[in-house]
Every structure is written in structure tokens, then in C-alpha cells.
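J.: Fold the following for me, if possible:
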Amino acid sequence: MRSYVLTVWNFLDPIYYFFNRLQCLPCKGNILRVRLTKYKGREIMLSDGTTINRNDFLVKIHLHNAKLLYELKEIKSELRRAKMIYRGMQNSLPELEKFIRRHPRKEEIKGIIGITSLNKASTRLGFEVFDISHPLYRLFKTFAFLPIELLSNHNLSIKEIVKNHKPSYLFMSTNMLTERYRK
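T.: As a prediction, the model looks like this:
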């Protein structure tokens, strides 16, 4: 069943990619797709002193879920899957730093933002985790992530996924990204 769903997902992924104006980063093994966006949430103060306000420019990051699910489909161990995703992020973030450094609006980009339920090791990568405060948006994201969670977590029920995998915002300032990942 998972194979059929992944096949359909791989078919639909380019359509999603097109309509969300995503760009792939050029490095081998990259698991991120990105786009420039204006932030529409509440004010956020990051630990390095960067304040992110409404309408500030951020680079929104998306995990390449279709690619990841295909690569992780045979791996049963949650720990091994988490390590693969972590290493994929470590390999992708230097290219993201280079993408921002070369972007025509680089001076206006204050940081990066993502939404994920995979936030346990995010702080080790340099991200800061913030709860999604709006209850309807949090609920929407919980159910939007449900297919990904069901496909990637072989042993969990829908109830366990909804209870234990709460989506959160991930933020990192461009200064922090440059400090940690500039090659």
C-alpha cells in the first residue's frame, strides 16, 4: 500500500513544487526546497537578538518529502531515519547559506523559517523552535502533516501521531546560518 501511495505522491509532487514556487538547492544529497516569503506571524525575538516582524523577508524551507519518503521507506528504525534526516539537513544548510548570500535581496532576508513536527534535533542544527500559537493553523498543519507521518512511521496510529507530533515553527537568523554553515 505504501508503495502505491508513494508512486502517486511522486506523480503529484512536481505540481505541488510548481504551485508553491519552490526552488531546489543545487547540492548533491540536498533535502531542501526553498522560496522567498514575507513573514505573516507574530513578532519573534531570536536568541542572537534578531527580531522577526510581520512582512520581513524570510526564506521558507520545505523538506523534500517525496524524496525522503522514498529513501527512508526500507528503514524501519526511527533512530536511523532521524539520523538520515539530520545528516541531510547538515549537508543542505551550507547550500542554503550560499543561496541566501547570492540572492539579489540578500540584505533584506532576515532568516529562514520552516514548519515541522521533526523538531527534537533542530536546536542542534541551530534552529530555534516556537509553538504555532493560532489553534486553527496548528490544527490545519497537524492534519496536513498526517499523510507524511503515516507513511514514515510504520508502527504509530493516527491518534498517536496527532498526540505526539505537534508541528512547530523553526527559525534561524541569517547571521546564525552564516556563522554556522558558511563554507
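J.: drop to CA atoms for contacts and neighbour counts, all remaining ones
T.: Noted.
J.: Tell me how far residue 89 lies from residue 138.
T.: Residue 89 sits 24 Å away from residue 138, taking C-alpha to C-alpha, to the nearest Å as the criterion.
J.: These two: which is more packed in?
T.: The residue with more neighbours, out of residue 89 and residue 138, is residue 89; 19 against 16, by other C-alpha atoms under 10 Å.
J.: Let's see this one next, to set against the first:
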Amino acid sequence: MKTALMVLWALWDWLYFQCNRMQYVSKGDNLFRVVRKTYRGPELKTKSGKCIKPGDEIIKIHIYNYGLAKEVLNHRSSFSLAIYLKNRMLQSLEGLTDYVTELPDQHKIVGIIGTSMLNRGAERLGFTTHEVDINFHFWIKGFLYKLIYMMVHPAGHQYLVAHGKRLKSKHLVMSLEELMERYAKQTEFQEIGDQS
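T.: Here you go, the predicted model:
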């Protein structure tokens, strides 16, 4: 059953990747796939006070959930899973800063935005979280991701029964300056500051 679901998920993931024109930050060793785009949502404020407004240029980040699920299937405890996810996220954010510094006109980018249920501890990574207005689209995605969570989490169904209500999608927001101050090499941050 689990193998069949993973095959179906792989197909869905490929279609989703193609339809959304995503790019890998670094295929195989980074959790993020991204799209550079013009922001169209509600105004979002970061913890530094920076506001991301409609019309701003952003990097939309998507966690590579299928790839991540394959990585964590062999974890047998919630503790080891949490440590692994934290380290992978730190590594991926560092890789994202390297990716951004190589983009043309990177100084025009205002910030990064993602939407995910994997938002526990996001503030400690530098993100500001905002509640999501739940519509049918987010409800369906939330339902599907809870099923996926049940499939890959070491505690499976028991964890979902105990903690399912707190698994809610949230917007994760970080300004470009916050990203660079936290995760970029100092020389890279200086180069972007000089261009802005």
C-alpha cells in the first residue's frame, strides 16, 4: 500500500513541478524548489518590520515533500526525525542564499515566501509566520498532506490523532536582508548590499 502511494505521489509531484515552472535550488541536496515571481497576495510583515506587498518581486519556496519523504522513511523515532529535519532545513537555507546571490538583479528581490504545514520551529530559523485564509484549495492540500504525514512519520496514525489539529498550513516569510544576514557568507551579503 505504501509503495503504491509513493508511486502515485511521484507522478503527482512531477506534474506539480512542471505546471508551476519550479527550479531546483540544487537537485539532490536541497529541500527547496523555487519560482521567482511577482507577489500577488496580502501584505505580509517580517519580524524585522519589512513589508512584502503585492507587486514586489519574491522567491516562492516549495519544500520538495516527495524527496523529503523518501529521506525520512527509515527514521524510527520522532526525536531523530526532528533533528534531521532541522539540520536539513539549515543546510537548505544556506544553499538558497548561494542560489539567490547568483541570480540576475537579485537586489530587486524583496524576500522569500512559502506555505507549509512543516512550520513548527520556523521562527527559530528566521521566518515570520502568518495564518493562512483557508479556502478549498488549502483544505484539499491540508487533507492530502496529513495523509502523507501519517505515512512517513515514525508514529504514523498515533501522531496524527494526538497532534493533527495543530498541523495547519502557515505562510513562512523572510526578507532578503534577513536571509542574507543569517545564512550568507559575509562577502556575499556585502555584494548584495552594494547593489541595492
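J.: TM-score for this pair?
T.: The TM-score (TM-score structural alignment, normalised by the length of the first structure) is 0.87; 183 aligned residues with a C-alpha RMSD of 2.2 Å.
J.: Mean deviation, the longest helix seen in the second structure versus the first structure?
T.: Looking across the second structure with DSSP state H, the single longest helix is helix 78-101. Comparison of helix 78-101 of the second structure with the first structure after fitting gives an average deviation of 1.4 Å (mean C-alpha distance after the TM-score superposition for the first structure).
J.: List of residues touching that helix?
T.: Applying C-alpha atoms under 8 Å, 6 or more residues apart in numbering, the contact partners of helix 78-101 of the second structure are 25-26, 29-32, 72, 75, 106, 125, 153-155, 179-180, 183-184, 188, 192.
J.: rerun at 6 Å
T.: Identification of contacts with helix 78-101 of the second structure by C-alpha atoms under 6 Å, 6 or more residues apart in numbering yields 30-31, 183-184.
J.: which SS state does the nearest residue to residue 20 of the second structure once chain neighbours are set aside fall under?
T.: Distances taken as C-alpha to C-alpha, 6 or more residues apart in numbering put residue 35 closest to residue 20 of the second structure, at 7.8 Å, once the chain neighbours are dropped. With DSSP: H, G, I helix; E, B strand; the rest coil as the basis, residue 35 of the second structure sits in strand.
J.: okay, now residue 35 of the second structure: neighbour count?
T.: Neighbourhood size, residue 35 of the second structure [other C-alpha under 10 Å]: 17.
J.: okay, the angle between the helix or strand following the longest helix of the second structure and helix 78-101?
T.: For helix 78-101 of the second structure, the following helix or strand on the C-terminal side (DSSP states H and E) is strand 109-116. Computed by axes from the mean of the first three to the mean of the last three C-alpha atoms, to 10 degrees, the angle separating strand 109-116 of the second structure from helix 78-101 equals 150 degrees.
J.: Mind giving me the packing neighbours of the helix or strand just after strand 109-116 of the second structure?
T.: Downstream of strand 109-116 of the second structure, the next assigned helix or strand under DSSP H and E is strand 128-131. Strand 128-131 of the second structure sits against strand 170-175, with contacts defined as 3 or more C-alpha pairs under 6 Å, 6 or more residues apart in numbering; DSSP states H and E.
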